[in-house]
Each structure stands twice: as structure tokens, then as C-alpha cells.
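S.K.: this is the structure alone, sequence omitted:
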């Protein structure tokens, strides 16, 4: 007699729904670990503690992000904003199956339990990181706690994203570079600070296009962010300003001697594509196309920063 231990179709479907609920296929933020590793002094590159800190931090961050997006979906289904924003007209670029609460694959109660479980997972692993890290200080611990709490409260509980704080939370992925680096080295170099800023801006340059696309549904739900509180023309100017911040950050870093002038050469290919992103979103109104370009640029920016770290520190 053979024993069939393969998962049933229902189990596989449920697991797939939870994967989509937690956006576990969206790995962009977790690529920060490679940037941090390449920025470390040579003596720490192959140290066991380094790998333990980075692995635990990223594994915990997966929980933080999963909790954030799952509870965001809970709020989105309750206030009707997701049903409005994921209308059939946008199906070509926004797959309805990415929202298992809308598709009926999961219940609100299941999503809530998943979200709170993911938060506990993140809190436990980040606590372990703080215990084993070679360099710890109170401000880093408080910063980690603030990221955890504010992200989970993004659209749930305090609903920070509904009360003027959305854009502030959207740049916190950049801290996935700063925090583990400081935990490992006890300092923050100019290069790491610049990369923290860029990584956060790249995240924002995805989300601001989503916000503009979702503005009608967000207004109906009572969300107060830059998109809902400004006119379309004013928000387009804000988007252009966000694009310019990337250039300004690099210029300031070069001006204060934080990075060498050759850093610009690594950024130029990305900036050329940024023009295409801005043209698609701001100029032509193809907001979801601009969002997809932003995701690609976020991913393409990672090898650029890796190369910058190698050239600056290990060549």
C-alpha cells in the first residue's frame, strides 16, 4: 500500500492564496541584504555572524511586509477601495488574483490571522537579530520597533496611510540597508546613507504612480494622502519632484565627498529609464505602465549599487 502525501488541490490553492496575500513573490525589498553585504568591510564579509544577522533580518522583514500588505488588504476590502481600484478596466496590468480577498480565495478573518501571525514572526526574528548583532544601540532598536509598528499600522488600526503618513511609510524600505549595516558595523558611512535614501526613493517611485491611479477609490474610502489632497496637476508636479530627489541625493553625496564622481556613471542608465517612466506616467497618463517600469528600475538599481560597493570598498 502506498501513502499519497502530496498536498491536495485545495491545500495548494490555499497556500498560493496566502503567498499572494503576503506578496511573498515581491522580493524587491529583500535584495537590500546583498547591498549591505557588499558594503561591509572585507573582514566581515565571510563572518558567520554577518550571515546570521542578514538572514534573520530579511526573514523578519518578510514577516513585517507580509503583515503590512495583508492587513492593508483587510482594510481595502472593508472600505471598498480595493473593489474600486481593481476594476476590470485595469485587469491587464493589475491581476485580480493578486487580491485573494477580492477573488474569494480567503476570508477576512483568515487574512487578519495571517497578518497578525506575520507580525509576530517579524517581531521575534528582529528581536533575535538585536540579540546576536555585534553592534547594538538603543536608537537602532527603537528604529526597528518603529518600522515594525508603523508598517503594521499602515492601513489598519491607526491607519497611518489614511491620515497623512502614507508617503512617509513608503520610503521605509530604505532602512533595510541602514539598520542591518549599523547592527553589523556600529556606524553609517556616507555611501550607505546614500544607498538608504536611493532604495527608499525607488520604492516611493513605484507607489506614487499606484496612488495616482487609485485616487478615486482612495478618496471614496477617506484616505488622505498627497494624491487625494491635491489636484491632478499638482500631484504630477510632486511626482516630478520625487524623480528629481534621486538626482539631488546623488549630487549632495558627491558634493560632501560621501561617494566619488564615478558613481554618476552607474546611475545614468537608470536615469535614462526614469525619463521613460516619467513620460509614461506624467506625460501620457499610463500610470500602471509607469508603476511597472518603477518596479523594474528598483530591481535594476540593485546591481548598480552592488557594483558601486565593490568598486568603492573591495577593488
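M.R.: Looks like it arrived, so ask away. These numbers were taken from a predicted model, which means no experiment stands behind them.

S.K.: please make it C-alpha for all contacts and neighbour counts, starting now.
M.R.: Noted.

S.K.: what segments of the stretch 101-250 of the chain are helices?
M.R.: Using DSSP state H, counting those that start in this stretch, the helices found in the stretch 101-250 of the chain span residues 108-132, 138-152, 166-170, 175-185, 190-213, 215-221, 226-229, 232-255.

S.K.: could the ones you listed go into a markdown table alongside distance to residue 89?
M.R.: Shown next, in a markdown table, are the helices of the stretch 101-250 of the chain (distance: least, CA to CA, whole Å):
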| stretch | distance to residue 89 |
| --- | --- |
| helix 108-132 | 25 |
| helix 138-152 | 30 |
| helix 166-170 | 25 |
| helix 175-185 | 35 |
| helix 190-213 | 12 |
| helix 215-221 | 14 |
| helix 226-229 | 20 |
| helix 232-255 | 20 |
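
S.K.: ok, which of those comes nearest residue 68?
M.R.: Residue 68 sits nearest to helix 138-152 of all the helices of the stretch 101-250 of the chain, at 4.7 Å, using CA to CA.

S.K.: buried sites along the closest one?
M.R.: 140, 141, 144, 147, 148, 149, 150, 151, 152 (16 or more other CA atoms under 10 Å).

S.K.: same check, this time on stretch 237-251
M.R.: Under the neighbour-count criterion of 16+ other CA under 10 Å, stretch 237-251 has 238, 239, 242, 243, 246, 247, 249, 250, 251 buried.

S.K.: contacting residues around residue 113?
M.R.: By CA atoms under 8 Å, 6 or more residues apart in numbering, no residues touch residue 113.

S.K.: picking that back up, looking at the helices of the stretch 101-250 of the chain, which is closest to residue 314?
M.R.: For residue 314, the closest of the helices of the stretch 101-250 of the chain is helix 190-213, at 13.7 Å, according to CA to CA.

S.K.: helices and strands around that closest one, which ones?
M.R.: Contacts defined by 3 or more CA pairs under 8 Å, 6 or more residues apart in numbering; DSSP states H and E place helix 190-213 against helix 166-170, helix 175-185, helix 226-229, helix 232-255, helix 287-313.

S.K.: here's the one I want to compare it with:
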């Protein structure tokens, strides 16, 4: 009967001592516990909003670090700058993802695309839909993350004594600016092919900006790996877009899945696969790079081929998307290991 109440030493059989005191403190204790619970829910919601657990977003910076020459790594301020670029990357992703979630919440596309009964999607990934955070809290978080991205980037270039090529500054700023414009502002994803182009560019910029800032020169392996990461991310989103075509059409988002027929979509997915294989082959043939890169990248390539089977052939778009995410992880490892052997063994 009293199981829902916390234990009070004054409530013993036959005792009336200080009963009023214990009863009066009860609401305060409940209020404090509720407040702590509410803060925890909000914090977890903001973490989900930031997508900070999606570690794939930071593969670009990890590869940029591996691609730096030994001389560049010894440069004063290099380590500090790379750590600050990591912080900047976290903030950029948080700002962009929060902005996208706010847009999806407002136009109703997320509500349609994230159904609670879908087995391959967890609606908790959308804290605005679950009510874990309010729209105002999400807006404040997005703006704060944007300021942090600018400050972290400026601090990184300062750590390098501002001695970086113009292209590094441009890629960092443009990568940040266009990432946020995915669903708001310019709404790049609402233009045909805009979403795919932006994903590839912003992902590539996440590798090239810190690499150029510290290395101070372009290299073919860095460009190839930046393009591969961007392309592999497109090979995830393109399958999601086919599954989300109804919600995107309702919101006015002009993805390839919305604006083209199934034949064009399938052709684009096949082209992405061939381009990925071509870039891997070209990278493996680069002088001084181990040819066995093709072997370490084979698992990712095989999963990308499986995507084509489960998506265009079987129509299992979310399963194909999941395979793309696994391929992204394996692809990162498949080029990271040869990069280490090529530059740092």
C-alpha cells in the first residue's frame, strides 16, 4: 500500500512524532527527483539531436591525420590544431543535424518517415518527435553548436599561427555553411541532386580542410579518400531517400528518388558503385601505396554490391541502407590500414 512512497523513519507503528514534517518534505523530494529526471531526458535528447554517437562522421578527420606526412606531424601546433578541428567537426555535425531535425519536425516529413512500428528504425533518434526536447531547446542547441564550430575552427588555425593555404580556410567555412543549408536556408536538399552533392562535398571537406591546414599542400591520396568517404555516404543516403520518397515529396524535397523514375535511380546507384571501385583501384595503383589495398577494401566493395541486390532488385531499401552503413565502417578500415603502412611504417 505504501510502496510508492520513499521510506520515512518517522512513520513507525504507534508513532505520531514529526509526521507533518515528513509529509511536507515529500512534494519537494518528488519535485527534485522529477527535475533531475527531466534534465537527464533533455540531455539525452540533445545528444541524440547532435548525432554525436554516429562516429562515422569523424572518419574524415581520422584519415586526414593518417594522411599527414611525418614532417607535417612535427609542425608546431599540429596536434593541437587537429584536436580543435575534431571539436569543430563535432560542432558542425551537431549544428547541421539539429537544423535538419528541426526542419523535418516542422514540415512533418520526419513524422511520416520515422514510424514507431518500423523495425529497422528507432524513433528515439528523433528527439523532437518523442518530445524529449522542445523546438526552442533544439534551436538554442543548433545556434550554440554553430558558434562553437566557428570558434573551434578559428582556434585551430590560430594554433598553426594562421599559416595555412586559403583552400583550407575556404573548405572549412564552406563545408560548415553548406552542411547547415541541407534543409534550412538555401535548402540544398530540396533541389534535384543537391542533397547528394552536398553530402559528398561536406564529407570531403571534413577531411581536406584539416589536412590542408596542417600539410599545406594537396596530395592525390587525400583527394581520393575524401571523395570515397563522400561517395560512400551518398551510397547510404540514396537508399534512405527511396524509402522516404513519400515524406520527402510531401515536404517538397526534390531528391533523386522524388524527381526521377526507378530506372534513373537504379542507374545512379550502379554508377556510384562503379565510381567507388574505380577510385579504389586508382588509389591502389598510386606510387608508393600497397597494392593489397584492394584486398582490405574488398569487404566494403562486396557489401556495396549487396546493396544493389537488396535495393534495386529486392526493394529492401532500409536493409540496403544498413548494409551501406556497415560498408562505410569497413571501407574506412580498408583504406586506413594501407594509409598507415604507406606513410608511417
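M.R.: Received it, and whenever you're ready, just let me know what you need. Bear in mind the structure is a predicted one, so any value in this text is a computation, not a measurement.

S.K.: closest to residue 224 of the first structure out of the buried residues of stretch 237-251 of the first structure?
M.R.: residue 238 (15.4 Å).

S.K.: the closest one maps to what in the second structure?
M.R.: In the second structure, residue 238 of the first structure lines up with residue 268, judged by TM-score structural alignment.

S.K.: residue in the second structure matching residue 73 of the first structure?
M.R.: In the second structure, residue 73 of the first structure lands on residue 101 (TM-score structural alignment).

S.K.: its match sits in which helix or strand?
M.R.: Remark: residue 101 of the second structure resides in helix 78-107, with elements defined by DSSP states H and E.

S.K.: tell me what angle that helix forms with helix 135-159.
M.R.: 160 degrees (axes from the mean of the first three to the mean of the last three CA atoms, to 10 degrees).

S.K.: mean shift of helix 78-107 of the second structure relative to the first structure?
M.R.: Between helix 78-107 of the second structure and the aligned residues of the first structure, the post-superposition mean distance stands at 1.0 Å (mean CA distance after the TM-score superposition for the first structure).

S.K.: buried stuff in the host helix or strand of residue 26 of the second structure?
M.R.: Using DSSP H and E, residue 26 of the second structure sits within helix 19-50. Residues 41, 42, 44, 45, 46, 48, 49, 50 are the ones in helix 19-50 of the second structure that count as buried (16+ other CA under 10 Å).

S.K.: distance of the aligned partner of the second one in the first structure relative to residue 64 of the first structure?
M.R.: In other words, residue 42 of the second structure. Taking TM-score structural alignment, residue 42 of the second structure has residue 14 as its aligned residue in the first structure. Applying CA to CA, to the nearest Å, the value for residue 14 of the first structure to residue 64 of the first structure is 21 Å.

S.K.: give me the mean deviation of stretch 227-238 of the second structure from the first structure.
M.R.: Mean deviation for stretch 227-238 of the second structure: 1.1 Å (mean CA distance after the TM-score superposition for the first structure).

S.K.: where in the first structure does that stretch align, residue-wise?
M.R.: Aligned by TM-score structural alignment, stretch 227-238 of the second structure falls on residues 197-208 of the first structure.

S.K.: what's next to that stretch, contact-wise?
M.R.: By CA under 8 Å, 6+ apart, stretch 197-208 of the first structure touches 167, 170-175, 227, 239, 242-243, 245-246, 249, 290-292, 294-295, 297-298.

S.K.: of those, just the buried ones, PyMOL syntax please.
M.R.: Remark: buried members of the contacts of stretch 197-208 of the first structure, expressed as a PyMOL selection using 16+ other CA under 10 Å:
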select buried, resi 167+170+171+172+173+174+175+227+239+242+243+246+249+290+291+292+294+295+297+298
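
S.K.: from residue 172 of the second structure, how far off is the counterpart of residue 129 of the first structure in the second structure?
M.R.: Aligned by TM-score structural alignment, residue 129 of the first structure pairs with residue 156 of the second structure. Separation of residue 156 of the second structure from residue 172 of the second structure (CA to CA) stands at 11 Å.

S.K.: in stretch 259-276 of the first structure, what's buried?
M.R.: 259, 263, 267, 270, 271, 274.

S.K.: pick out the most distant pair among those.
M.R.: The largest separation in these, counting by CA to CA, is between 259 and 274 at 21.4 Å.

S.K.: the residue nearest the centre of the second structure: what's it in contact with?
M.R.: The residue lying closest to the centre of the second structure (CA atoms, centre = their mean) is residue 57, at 4.2 Å. Taking CA under 8 Å, 6+ apart, we find residue 57 of the second structure in contact with 93, 203.

S.K.: quick one: map it onto the first structure.
M.R.: Per TM-score structural alignment, the equivalent position to residue 57 of the second structure in the first structure is residue 29.

S.K.: could you look up the SS state of that match?
M.R.: Under the three-state scheme (DSSP: H, G, I helix; E, B strand; the rest coil), residue 29 of the first structure adopts helix.
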